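K.L.:
just to be clear, the model below is a prediction. Sequence and coordinates:
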Amino acid sequence: MRVLLSTYGSRGDVEPLVGLAVRLRELGAEVRVCAPPDEDFSERLAGIGISVVGIGQSARALTTAAPPPSKGNLPQRAAELIASQCEVMPAVAEGCDVLLATGAMPAIAGARSVAEKLGVRYVSAVFQQLTLPSPLRRPLAYPGRPFPPEVTDHRELWRLDAESIDALFGEALDAGRATLGLPPVRGVRDYGFGARPWLATDPSLDPWREIPDLDVVQTGAWTLPDERPLPAELVAFLDAGAPPVYVGFGSMAVREGQDAAQAAVEAVRAQGRRVLVGRGWAGLDLVDDGEDCFAVGEVNHQRLFERVAAVVHHGGAGTTTTAARAGAPQVVVPQLADQPYWAARVAELGVGAAHDGSVATFGSLSAALATALSPDTAARAKAVAGAVRSDGAMRAARLLLGGAG
């Protein structure tokens, strides 16, 4: 069986596909991947023996160098992405039995259009539940399109969300579909998700409440045991003293950049702890030459987080899940999108602290670290770690090959 996995987004949108791809191949499937043309994504997939076909622009370049997403530039970005999909993906999807799409809304709607053109079975998946139209919560507002403050009914807000998505991406999608000989779409959001979207998150961290309006399959998070050894220099630092606090913001271009690193290092030191700085896409680095501080690039977070006192991060679904599975207390400094949700879940579960806002200061981080580094939080983090499942990718692979979705 041949499977095409498609995504467009940050590392958090690509890494789960690594787990799913490995499990699919273990079950005998041939796997192809379309993703942003970023070198680190290609290298990661090459590491499991899968080549990636690039679509759209570099996700890292858009995140770190371009103006932030806005009502003005989102339609253009969507048009460029969908045009790339419609040009590149049909040849990649030719002969495939199923196409699974994740990532930004234009990406999944564009991918479904390719599947429709070729008559390929289609499944959509998300790595957080906030974009699924549930009457139990408010939708996220798109940049430049805030919801009217007087509207509080959740169903009405979701109707407005659908209107915003159509206004931002409808023209781009229809233009791309026209190149494939397909008619326009009414309702971009519902078209992209399809009748039965998948939710690839851990039920203990992100429980889905069944609702009559939407049939959702929760598979669990798509992760793999990471056997990569930690670099020798990092191991030497870890072995040289008490467990440090890790500070890293992944593929986020963190506001205030190095100032955030400075505040974090000072706050961690004030707690009497050593510091590990994760460079990430924000390019964070050491603030001085102190022996209690060490900087790392791409490393095995599964192994690393088992050896730290706490993890200060941006609140991506993958980092949150990895830290939770490792039993590491967390401080989440959310930057955008679903990250405030994951910050709130960390606090609600008692496994860490939700930082108030996206701008970290010495005072705000000190307060959050005091909570995360408390014995009660450490005990709760260890307890929750035992409930986090590790079979989500295999479950999803079996469902995909079995025809579910």
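P.N.:
Right, received. Where do you want to start?
K.L.:
contacts, neighbours, all on C-alpha from now
P.N.:
OK.
K.L.:
the stretch 301-405 of the chain: strands as residue ranges?
P.N.:
Ranges of strands within the stretch 301-405 of the chain are 310-313, 330-332, 352-354, based on DSSP state E, counting those that start in this stretch.
K.L.:
pick the most deeply packed of these.
P.N.:
strand 330-332 (a mean of 32; mean count of other C-alpha atoms under 10 Å).
K.L.:
list the contacts of the helix or strand that contains A61.
P.N.:
For A61, the element it lies in under DSSP states H and E is helix 59-64. Applying C-alpha atoms under 8 Å, 6 or more residues apart in numbering, the contact partners of helix 59-64 are 8-10, 36-38, 251-253, 281-282.
K.L.:
ok, then the element right after that helix?
P.N.:
helix 74-93.
K.L.:
mind listing what's buried along that next one?
P.N.:
74-75, 77-86, 88-90, 93 (16 or more other C-alpha atoms under 10 Å).
K.L.:
swap in stretch 39-52?
P.N.:
41-42, 44-45, 50-52.
K.L.:
likewise for stretch 256-276?
P.N.:
Buried residues in stretch 256-276 (16+ other C-alpha under 10 Å): 257-269, 273-276.
K.L.:
these in strands, which ones?
P.N.:
Under the assignment DSSP state E, these contribute 275-276 to strands.
K.L.:
inside strands: which ones of the buried residues of stretch 39-52?
P.N.:
V52.
K.L.:
contact partners for L182?
P.N.:
Contacts of L182 (C-alpha under 8 Å, 6+ apart): 113, 117.
K.L.:
repeat for T179
P.N.:
Here T179 is in contact with C86 (C-alpha under 8 Å, 6+ apart).
K.L.:
take a look at this one as well, against the first:
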Amino acid sequence: MLLSTYGSRGDVEPLVALAVRLRALGAEVRVCAPPDEAFAQRLAGVGVPLVPVGPSARELTKAAPRPSSLPQRAAELIAGQFEAVTAAAEGCDVLVATGMMPAAAGALSVAEKLGIRSVSVTFQQLTLPSPHRPPLAYPGRPFPPEVTDNRVLWDLDAQSIDVLFGEALNTSRVANGLAPVDRIRDYVVGDRPWLATDPVLDPWPQSPDLDVVQTGAWVLPDERPLPEELVAFLEAGAPPVYVGFGSMPMHASADAAQVAVEAVRAQGRRVLLSRGWADLAPAGDQDDCFAVGEVNQQALFRRVAAVVHHGGAGTTTTATTAGAPQVVVPQAADQPYWAGRVAGLGIGAAHDGPAPTAESLSAALGTALAPRTRARATAVAGTVRTDGATVAAKLLLDVISRGKPHVAA
């Protein structure tokens, strides 16, 4: 079985969970993902082979390419998918495709070429057409402000995707003996996409247009102990506030670390900075600040006063499951959606904009640190599903055993 993605840590980590569950059920699994060292180490740690595809996701993100370069980058990603996924998928029964739209389109095309059953998966529902909400606009291609009908906006979204990625995909498809695709988004989403998110945190509004299979989030229990130095810091005082922005480089705020430290101190708390792709670090040697790298967030988030983060699906789910109040500082893509869900559920605050000041972040922290928010976060934590990866693994094995046709389209 081949699990294919291209994206950040939030696109790779769920596949780690699914791969482990599939192996526990007796399946042979390999993962196609960017060649970043962190991804290779993570997969090696659970004994799953990595087939590298495309350039480093971290380097691509930090480079912040111009919106006008999207078609060129799409062509490179799709060509890489045809090369790497074709070799990796030989002998597989099912291909699971997720990640960036052009990469998923390339992987699904490879499955079609090889005659392999495939499943299209998303880790956030904003790529699934729904009359209940508008789509996300692609960088450099804003929607006309006078258009408010969601169905019209989704049609414009499909047109944008075709303009951005259509030539790149169809050039590779024709070169590989496949017919061109007219509507790329519809091809990738298919009639029965899987939504790997928690139904409480991310409820899917039923739509007559799609038969969505919501499995729950794919999360692997993390048994790693926290580093001794981190434990010593945690035990040296009251629970600190965690601040980390994951795979976001934080271009909008060059002094993000100092802003965070000042905001947390204004609330009378110690601060725990996660370096991440933004390379956050406190200025100088300060007793009330501590910086960490890769760490067991599941264990850590149960020991902090609040979690300040960018609003990635994985971090939002981990903090929610841990019962930690949150402040979401959304940077891009689906992150404003997750910020809205956190605020709507009463388990934290959504910061207005991607570049907080010490004052604005401190104000949001005041909401998150309120006793009522902690109580609500604890209550919601008890409702989050923890079996999503197991549900998905069993469904995939069922796809094989029943010999079902192509699932994604």
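P.N.:
Done, it's in. If you're wondering where the values come from, they're calculated on a predicted model, not measured in any experiment.
K.L.:
ok, the aligned partner of Y191 of the first structure in the second structure to V200 of the second structure distance?
P.N.:
Aligned by TM-score structural alignment, Y191 of the first structure pairs with Y187 of the second structure. From Y187 of the second structure over to V200 of the second structure the distance is 28 Å, taken as C-alpha to C-alpha, to the nearest Å.
K.L.:
how about a markdown table for the contacts of helix 59-64 of the first structure, with neighbour count added?
P.N.:
Converted to a markdown table, the contacts of helix 59-64 of the first structure look like this (neighbours: other C-alpha atoms under 10 Å):
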| residue | neighbour count |
| --- | --- |
| Y8 | 26 |
| G9 | 19 |
| S10 | 24 |
| P36 | 24 |
| P37 | 18 |
| D38 | 18 |
| S251 | 21 |
| M252 | 24 |
| A253 | 19 |
| W281 | 21 |
| A282 | 21 |
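K.L.:
what's the mean distance for the top helix by length along the first structure versus the second structure?
P.N.:
If you go by DSSP state H, the first structure has its longest helix at helix 154-179. After superposition onto the second structure, the average distance of helix 154-179 of the first structure to its aligned residues comes to 0.6 Å, using mean C-alpha distance after the TM-score superposition for the first structure.
K.L.:
equivalent range in the second structure for that helix?
P.N.:
Counting by TM-score structural alignment, helix 154-179 of the first structure corresponds to 150-175 in the second structure.
K.L.:
could I get the buried residue list for the matching stretch?
P.N.:
150-151, 153-154, 156-158, 160-162, 164-173.
K.L.:
reformat the contacts of helix 59-64 of the first structure as CSV; add secondary structure.
P.N.:
What follows is the contacts of helix 59-64 of the first structure, written out as CSV (DSSP: H, G, I helix; E, B strand; the rest coil):
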residue, secondary structure
Y8, coil
G9, coil
S10, coil
P36, coil
P37, coil
D38, coil
S251, coil
M252, coil
A253, coil
W281, coil
A282, coil
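K.L.:
relative to A326 of the first structure, which of these is nearest.
P.N.:
Using C-alpha to C-alpha, S251 is the member of these that sits closest to A326 of the first structure, with 20.5 Å.
K.L.:
what's near enough to touch the closest one?
P.N.:
Contacts of S251 of the first structure (C-alpha under 8 Å, 6+ apart): 10-12, 60, 63, 280-282.
K.L.:
farthest pair in those residues?
P.N.:
Within these, G12 and A282 form the most distant pair, 15.0 Å apart (C-alpha to C-alpha).
K.L.:
nearest to L27 of the first structure, of the contacts of S251 of the first structure?
P.N.:
G12 (24.1 Å).
K.L.:
show me what that closest one aligns to in the second structure.
P.N.:
So, by TM-score structural alignment, G12 of the first structure is matched to G10.
K.L.:
thought that match was touching G312?
P.N.:
Yes: using C-alpha atoms under 8 Å, G10 of the second structure is in contact with G312, at 6.9 Å.
K.L.:
those two: which has the busier surroundings?
P.N.:
Per other C-alpha atoms under 10 Å, whichever of G10 of the second structure and G312 has more neighbours is G312, with 30 against 16.
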